[in-house]
Structures are given as C-alpha cells and as structure tokens.
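Asks: A predicted structure for the sequence below; I have some questions about it.
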Amino acid sequence: MARQAQAALALAGAHHSSWRGQLGETRKVPEGIVLGTADWDGTLRYHYDEVVKPLQEMFARRGEQLDAETLVRYRSALLVVLHENAHMLAPEGRDNGDERDTPITTDPARKALEEGATEAWAVRNLDRYIDELGLADVCPGLKQVKEISRYQHYLPAADVLAERLGEGSAAGRDEVLRQLNCVLSDGKWPVLVDAMYKNSELPDLVPQGDQRRVKRELDAAMRAPMRLLKTLETKLPISSRASGSRALGEAAYFEGLRAVERLENQYRSASAPLLHQDRAAEQPQPSNHQDYKDVIVKAFSGTADPTGAITHPPAHPAPVSSTRPPQQPQKSTGRDPR
C-alpha cells in the first residue's frame, strides 16, 4: 500500500499523484457498497471486505498455489487499487481536489469518460502493475486469470474511442488511454477532441480564431452518444452492457467524423475550393454513416453487434470493478463523492 501510488505513476508517466499517504474505508451506502474512493482530500479509501482483506489474505498465503476463483478475487481487488490510483494522477499544477466544486455527476458524458477511460487503462495495465509491485512472486498465477471489471457500461465505449483515435494518429490505443489518465476529468474530453481535430484536415483549414468554436462543435457531437452510457446500467442486463457500450463508443467516434466532414467542407468552400475539393475526392467519406440513434436502438434492444463494430471506414485512415462475478448484481461504486 505504501508503493501503490508510485507504481501507478511509473506506469502512466503523469506529473504526480494526488495521494497524500492517507488510507481509509469507503463510505456506507443504502444499497450495495462502494469498493474504492479517490477522495478530494487526497485520501484513498477501500472497502475492507472486498479489497483490503483479500489483499491481506494474498500476502498471508504467499507462494501458495491457489485455485482460479481465489486468484480472480485477489486480482479484482488489485484492479480497484489501480483504478483509484489512476483517479489520483494529475498534471503539473493541479490536484484531484481541484475538481471538488465541479462534480462530474452533472454531466453524464464527462462521468462516462472519466470512469470508462480510468477502468480501461487500469485493466490494460494491471499485469504491468503486478510486475511493478513484485506481486507475481507473492501470488503465483495472479497474471494467469482475468479480473472482473465493475464498469461494463463505461469501459468498452472508452476503449473503442481510444482505439479509433489511436489508429487515426498512429499513437495507438494504449497511448491515448495513457494521455487520458494523466489529466483530471475536465481534461479528458479535450484530449479526445484534440486527437479528432489533429487526425483531420481541419488544422490546415481553420483560422486560429475559429479553432475554439470548431473544437466545441466536435466535442458536442462526440459527447451526445456517450451521455446514454449511464442508462445501460439500469436498462440492460449485465451480459448485454459491454456490447451496448461498444456500440455507443463507435457511435461517438462516427458522430465526430460526421462533424469533421461537415466542418472540412465548410472551410474548404470558404478558402481554396478547387484544391480542397480535389483532395476531398481522394478521401473516403463517412457519408453513409449510420445515425447514432439507430445504434442506440440496437444497443437498448440487445441486438447490437457483439463485436461492437460498426463497419464504416474512417474519413482519415491511419498511416489511428467489480469484485463479484458478472452474473451477480453490480455494486454502486464511483469516484466519491461524485
């Protein structure tokens, strides 16, 4: 526990962690439990029975050969630790507590990206976290089982967005997720919007004075489908949430492409129409784009493509946790008090 923040910081490369070295237990809620909290005062809080106790048990049984169910329980507890430490990562000059007065619960799209990107990064880096902490020697087999994520309504959408934008920039999904986890929640959407903007022709077309307005339009387009992710938690069974989430993540990406296409055409006609029309003819366009409302209907009817794929080519191709089994009810968790 003394090394938890430094290990997460080493993996992400953020400027610093907001953790102040204090630990506590999560708050009580009327229904369910809160597994972990990255509190505004820099305190990390974990549920004792679901997080702290399994990890204490893991150390007490150091070196033993354990069954898969036990290993999953330990690994899932560790995922909570990495997730909450990711919430504590911050850029220079800022801390987790800076957002105390701007709660993300008022904006479903902001909360969806905050929790989804945090969980996606934690899941994809959990093996590295285990290595950084030397836990593979403590618990043999810890890297041979699959953890249980608590955010199946958020994680897949954020993962898809990072993958699509990573392909467009040649940075790759992991780098996009890393960048998202090095900023606070109010900085995450700008990371995605900047990636969408830079992956297009807009930097060559848009005057500097218009850039803020153009990025606001991209932001609004991409957020619209993501606002519906929270509803998946209550409207769909657990088994269908991941596919619905992926579908909405794809929809957010293609709504961004649609906005890019419209803005590029607008600025081409205003600046150098002949040159840019010739260039546009060479580019695959998302003009056959499936309206995201159709995707939403499929997501909520449970008929979304299980792969989460929507087969439309990008307009600019690349040279881009729960500790209980999924069939059991999800617990109420969050970045307290959000």
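Replies: That came in fine, so what should we check first?
Asks: all contacts plus neighbour counts: C-alpha atoms, from now on.
Replies: Fine.
Asks: just checking, what's the longest helix in the protein?
Replies: helix 238-270 (DSSP state H).
Asks: after that helix, which helix or strand is next? Please name it.
Replies: helix 273-281 (DSSP states H and E).
Asks: what's next to stretch 19-29, contact-wise?
Replies: Residues outside stretch 19-29 that contact it (C-alpha atoms under 8 Å, 6 or more residues apart in numbering): 2, 5, 34-37, 41-48, 85, 88.
Asks: in that stretch, which residues are buried?
Replies: Using 16 or more other C-alpha atoms under 10 Å as the test for burial, stretch 19-29 gives 19, 23, 25, 26.
Asks: what's the closest non-adjacent residue to the second one?
Replies: When the adjacent residues along the chain are set aside, residue 23 lies closest to residue 44, with 5.0 Å between them (C-alpha to C-alpha, 6 or more residues apart in numbering).
Asks: who's in contact with residue 108?
Replies: 226, 227, 228, 229, 230.
Asks: packing partners of the longest helix of the chain?
Replies: If contacts are counted by 3 or more C-alpha pairs under 8 Å, 6 or more residues apart in numbering; DSSP states H and E, helix 238-270 sits against helix 155-169, helix 185-198, helix 202-205, helix 211-226, helix 229-235, helix 292-301.
Asks: which strands or helices does the fourth one pack on?
Replies: In this case it means helix 211-226. helix 108-124, helix 185-198, helix 238-270.
Asks: what about the contacts of stretch 19-29, which are in strands?
Replies: 36, 37, 44, 45, 46 (DSSP state E).
Asks: okay, pairing it with this:
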Amino acid sequence: MVSSFPQLMAAQAQAAVKVLGAHHSSWNKSYELLAADDKRRGLVRWDHTIEYHPQHVVAVLQDMFDRAGQRHDEETLRQYREALRVVFHENIHLLAAAGTSYGMAVDAYQEPSNKVLEEAATELATQDALDDYIDELDLEAIAPGITGVRTGRAYGQYVPAVEVFGQAVADSAELSAREVIRRLAGVNPENKFRVAAQLLYDAHKLSEVVPEAAKAAALERIESAMRPPFATIRDFDPEDPLDVRMSALAGTRASLDADAEVREIAEYWSANHELRRSLDAGLGASPPLRKPQYGTPSRDTRPNEPGATGRPDRKPHVLGGLTVRWCGYGGGRWRRHRRQLRRATERGGGCGERRNAAESGGGCCKRRNAVVVAAGRLEAVVAAVSGGRLLKAGAVAGVWSSV
C-alpha cells in the first residue's frame, strides 16, 4: 500500500508492469512538472522522463493523500481518478518488450499509423485496467469509492478505430479484446503492428503453409496492409462527432485489409508447393514480398485514404442495411474526383459524374443506396437509402446513426 505522493511516484512504474504483465518499464525514475499553462496533463519524454501537470495531477494527488480515508463527493473522486488515469497512461507508454525501450521507437512514432495505434492502445489499456492499477496500489483505502466512478477517455478521435480493430483481431485469435489491447500496450510504438500481425498469423495457422524463411516477409505484408487506414485519421478532431464516427470505420477497414492479406498469403503458398519445399530445405531463392503483377501499374493507384487499396473496392460491406463503399480513386485522379464531389454536394447534384446523378436515382458515384466515404479527412458524401438523394456532409450524423 502506498500512503503518500512520493511513495506513489516510486511505485508507479512497477505497478503498471505487474498489472499489464509487461516485460519491463523504460522509466528512468525521474519525473518533472509541466508548465502551469500547459493544456496537457502528462507526457513521456524520449529520455524516459515523465512530466505531470502541477495542478491537475500533482496537486490533486497530494490532496488525495492529505485527506486519506475520508469520504468524498463524486466530483472529487472523479478528479482523483482522472489524475490517476494520467499517471497510469504515461506509465503504460513506457512499457516495452525484452531488449527494447520506449525511446528506441522515437523515429517509428513519427509515422502517423504508429502514433494512432500507440495512443489509442495505451488509452484503451488504461481504461481496461485502471481499477486493477488502483487495487495494486491499494488506493481504494486512501480514497474510498474511487473505483466506483468513471472519467472520460483521452484520444477520442483514435480510440474507436483501435477498439474496433482490436475486437476484430480478438475474434480471429479467439482472445478477448482486452487481452489483445494488453498485448499491444506491452510493447513500444515500433512493435505494436507486429504484435497484431503475429496474432493474425498464428490465428490463421499460416505457419502450416508459409516456409519459415518467408515468415518475416509475410508478417511485413500483414503489417503494411493494416497501416494505411490508421494513418489517415492522425489529424482527426476528437471534438468533431463525424471524425469520431469515421474513426471506427477506419478500424474496420484495417481489419478487413489485414484479413484479405492473410488470405492472399495463404493462397499463394498453398499453390506454390515446389517453392515451399525448396525454401524449407534451404535451397530456394528469397520469397517474393508480393504476388507477381502483370502489366504496368497506373500512377494513380496509390492509396490515399482508408480502404483505398489501389483499386476500387468491388466487395461492398453491408452495415445495418447500408452498403458501404470506399472510393478507390488514387493520386491526381482522386483529388479531381474529391473536388467534384464537394462542388456537387454543395449544389445538391451527383458526385461529379454528372450534376443530376443523385436526382435521377444514380446516387453518389452512380451507385444507388450506397454510402461512399471520401476525401482525405473522411468527409462523407452519402446517398440516401431511398431515391439516391445526395446529402450534404453536415447531414451525415443523422444517416450514420442507422449504420
């Protein structure tokens, strides 16, 4: 049991390691204070120092210990719990696998997809295990009732994507979503996608068809497939309800793309018995990273948003009666289409193929009854469920609630 703020600071990292079953914490046993006017509540520096806000975290927790054992109203308990949420969150960032540290991922964190997964997985693990963290430190005795209140979640623009993605991986791996998030949280930002890829690799028994010499390339392919949707939501606004809704769809897209890649890998190696045998015997050439492609790929097949895999998605996904399609336009062609889409939406017409497309029943992209998620920030242009009537982006929330 910790009975003072200094004791809490001394025990914070090891308690996080124990609660989440991580290998170790990268914390350097030093914490400092943020500026009083800093809007952040806490952060971890790349030298493994933690910084906490002097009023919203440090002063609040000192007050909690000064009033140990007393009964408090819900608002006071929420303040205490929120301060502890910050402490736990920052300590989860510092968890790492054997032979690694948080600071080793300084370059990897700059990649948009890594940042999104790092922050969201850390926050989800915080919410999942905060009561366990409080119990480990025996803080219910310090602030009776603290496990009975709840606080909000940070990174609301990222969490829905990782929540949906984590559940999909959990379903494939026959694990709980909480266990998947725990495993993601226990490694640094550079290794989180590899953990997810390994879970899918094992769940689909790819080791039975993929030669050991080709395993690393296969895992890299799975990682690469799931990254783009996460990258596109990096600049989402947690205060924008549409961004929050679209974040979840990005998580769905990432899981679908990863599953498709797994199937493609399995099909490739199942059909190439001779190459498999050669590699297993150590006689073959290095395995291809991708299946052979014929012809010259178009310059305009680069992915630009969740689901843009370099070709139109010919397999729509039906959610709650609506057909969801991701626009497959890429490069300059996509940007032209995006401008047409916006102009047409403003005047109530089609998506640029022709002005009256929606009015004539064609719907967006001439696909009646289709939801087409478009643009770099996933601004949505939605054809109504009946009649192909095109709705402006501001009306998406009402339609989206039915999905």
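Replies: Arrived safely. Owing to the predicted nature of the structure, the values given are computational and were not obtained by experimental measurement.
Asks: TM-score of the superposition?
Replies: Once superposed, chain against chain, the TM-score is 0.77 (TM-score structural alignment, normalised by the length of the first structure); 289 aligned residues with a C-alpha RMSD of 2.7 Å.
Asks: now do the same for residue 90 of the first structure: its match in the second structure.
Replies: In the second structure, residue 90 of the first structure lines up with residue 96, judged by TM-score structural alignment.
Asks: nearest residue to that match other than its sequence neighbours?
Replies: residue 187 (4.3 Å).
Asks: what lines up with that neighbour in the first structure?
Replies: Under TM-score structural alignment, residue 187 of the second structure pairs with residue 183 in the first structure.
Asks: sorry, back to before: mind checking which of the contacts of stretch 19-29 of the first structure are buried?
Replies: Counted by 16+ other C-alpha under 10 Å, these give 5, 34-37, 42-48, 85, 88 as buried.
Asks: which ones are touching residue 225 of the first structure?
Replies: 248, 249, 251, 252, 292, 296.
Asks: residues near the fifth one, how many?
Replies: Counted by other C-alpha atoms under 10 Å, the residues lying close to residue 292 of the first structure total 20.
Asks: my guess is it contacts residue 253. True?
Replies: No: counting by C-alpha atoms under 8 Å, residue 292 of the first structure does not reach residue 253; the two are 9.8 Å apart.
Asks: returning to what we had before: isn't the match of residue 187 of the second structure right up against residue 88?
Replies: No: if you go by C-alpha under 8 Å, residue 183 of the first structure and residue 88 don't touch, sitting 9.4 Å apart.
Asks: quick one: residues contacting the residue mapped onto residue 47 of the first structure from the second structure.
Replies: In the second structure, residue 47 of the first structure lines up with residue 53, judged by TM-score structural alignment. Counting by C-alpha under 8 Å, 6+ apart, residue 53 of the second structure makes contact with 33, 34, 35, 36, 38, 40, 41, 42.
Asks: out of these, which ones does the first structure keep as well?
Replies: Contacts retained in the first structure from the contacts of residue 53 of the second structure (both residues aligned by TM-score structural alignment, their matches' C-alpha atoms under 8 Å), given in the numbering of the listed structure: 33, 34, 40, 41, 42.
Asks: hmm, which two among those residues are most spread apart?
Replies: Largest separation among those by C-alpha to C-alpha: 33 and 40, giving 11.0 Å.
Asks: what span of the second structure lines up against stretch 125-135 of the first structure?
Replies: So stretch 125-135 of the first structure sits over residues 129-139 in the second structure, by TM-score structural alignment.
Asks: just give the closest residue to the counterpart of residue 115 of the second structure in the first structure, not the sequence neighbours.
Replies: In the first structure, the residue matched to residue 115 of the second structure (TM-score structural alignment) is residue 111. Counting by C-alpha to C-alpha, 6+ apart, residue 111 of the first structure lies nearest to residue 104, which is 5.2 Å off, once chain neighbours are set aside.
Asks: what's the local residue count around the one you found?
Replies: When counting by other C-alpha under 10 Å, one arrives at 19 neighbours for residue 104 of the first structure.
Asks: also residue 230 of the first structure?
Replies: 16.
Asks: tell me the contacts of it?
Replies: Counting by C-alpha under 8 Å, 6+ apart, residue 230 of the first structure touches 108, 112, 153, 154.
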